[in-house]
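# Could you look at this predicted model? Sequence included:
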Amino acid sequence: MMILKSLRLGTNDLEKAREFYDATFAALGVGPCQSTPEWPIVLWDVEGFKFMLGPARDGNPAPHANGGTVLFEAPDEATVRAWHAAGLAHGGTCEGAPEAKPQARGAFGAYMRDPDGNKLGIYCGLKVG
């Protein structure tokens, strides 16, 4: 059996990433960043799953993945709205306002890009598959 243990996205500014994800994860009930300022990455423990951001190892800028989206699950519509608002207030850009999404069979969701351009989404009631 394979279990996904972590996900790492690229960032060009660790402090901006820490501020953005601390705010959006707080809206989901996740604690603050667990890495210290001298670490070369920022890291959160999301129920045993490690979510990380860091610079590209080759020293080049860390571009976002075109076509890639990381989805989070929310317990209700209020949490979707709080997550989206926290992200916009901390440097995110809107890619889809909180609403029922026709592409998700009416599940309530929202999309945004983090300060590095990584695309994120959140849904409550989404059935995948």
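That came in fine, so what should we check first?
# going forward, measure contacts and count neighbours with C-alpha atoms only.
OK.
# Where do the strands of the protein begin and end?
Taking DSSP state E as the test, the strands found in the chain are 6-10, 42-46, 49-54, 69-73, 93-100, 108-113, 119-124.
# can you redo those strands as CSV with distance to residue 22 and mean neighbour count?
Listed next are the strands of the chain as CSV, based on distance: least, CA to CA, whole Å; neighbours: other CA atoms under 10 Å:
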stretch, distance to residue 22, mean neighbour count
strand 6-10, 15, 16
strand 42-46, 9, 19
strand 49-54, 12, 18
strand 69-73, 15, 14
strand 93-100, 16, 16
strand 108-113, 15, 24
strand 119-124, 14, 21
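# Switch the ones you listed over to CSV; also include distance to residue 63.
Formatted as CSV, the strands of the chain follow (distance: least, CA to CA, whole Å):
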stretch, distance to residue 63
strand 6-10, 7
strand 42-46, 17
strand 49-54, 11
strand 69-73, 14
strand 93-100, 16
strand 108-113, 12
strand 119-124, 11
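# try it against this one:
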Amino acid sequence: MQNYITLGANDHAASCMFYDAVLATIDWHSHINFPGWKAYSSEGQGEGLIVWVAKPFNAEPATAGNGAMVGFAARSHEQVDAFYLAALANGGTDEGAPGPRPYGPNWYAAYVRDPVGNKLGIVCTEAA
């Protein structure tokens, strides 16, 4: 079975524009796209974890989960910075600007919310 996460979208086009821009900063790209659904994976290969962006099946508005967050790995501090800036430029909101965090000796992270309010983290644990 494929590991995946589904993030709800109210305006599918706006959410896909957000994820196209943000995930490209860490070399994630879409590998499947059909009406109301778009899947992203590392390097667009459809392997490993898949992130689906879709309208909810029940036709109710998508809402963010309280306490839920999806964390993505970055290979450099520059990728963290780029992810954060791309998020803000594409309808996301700030939840914590890029910088060191006390979670580990090299933990450099940023936090944003997508257009629906889903919280995303981007983390690099490599030394600068």
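Cool, the structure landed. Here the structure is a predicted model, which is why all the values come from computation and not from measurement.
# What would you report as the TM-score here?
TM-score for the superposed chains, counting by TM-score structural alignment, normalised by the length of structure 2: 0.87, backed by 121 aligned residues with a CA RMSD of 1.7 Å.
# closest to residue 33 of structure 1 out of the strands of structure 1?
Counting by CA to CA, residue 33 of structure 1 lies closest to strand 42-46 out of those; the figure is 5.1 Å.
# Run through the neighbouring helices and strands of that closest one.
helix 14-27, strand 49-54 (3 or more CA pairs under 8 Å, 6 or more residues apart in numbering; DSSP states H and E).
# could you check the angle helix 14-27 makes with it?
Counting by axes from the mean of the first three to the mean of the last three CA atoms, to 10 degrees, strand 42-46 of structure 1 points 20 degrees away from the direction of helix 14-27.
# Run through who's touching strand 42-46 of structure 1.
Residues from elsewhere that reach strand 42-46 of structure 1, judged by CA atoms under 8 Å, 6 or more residues apart in numbering: 14, 17-18, 30-36, 50-54.
# Kindly indicate which of those residues lies nearest residue 80 of structure 1.
For the contacts of strand 42-46 of structure 1, the nearest to residue 80 of structure 1 is residue 30 (14.1 Å; CA to CA).
# What's the match for residue 37 of structure 2 in structure 1?
Residue pairing (TM-score structural alignment): residue 37 of structure 2 is matched to residue 41 of structure 1.
# What about that match, how many residues nearby?
The number of residues packed around residue 41 of structure 1, counting by other CA atoms under 10 Å, is 22.
# Pull the contacting residues for the residue lying closest to residue 22 of structure 1 once chain neighbours are set aside.
Leaving aside its chain neighbours, residue 22 of structure 1 sits nearest to residue 32 (5.2 Å; criterion: CA to CA, 6 or more residues apart in numbering). Neighbouring residues of residue 32 of structure 1 by CA under 8 Å, 6+ apart: 22, 25, 26, 44.
# Could you identify which of those has the most neighbours?
Neighbour count (other CA under 10 Å) singles out residue 44 as the most crowded of the contacts of residue 32 of structure 1, with 22 neighbours.
# which residues does the residue nearest the centre of structure 2 contact?
For structure 2, the residue nearest the mean C-alpha position is residue 120 (5.4 Å; CA atoms, centre = their mean). Residue 120 of structure 2 makes contact with 69, 70, 71, 72, 111, 112, 113, 114, according to CA under 8 Å, 6+ apart.
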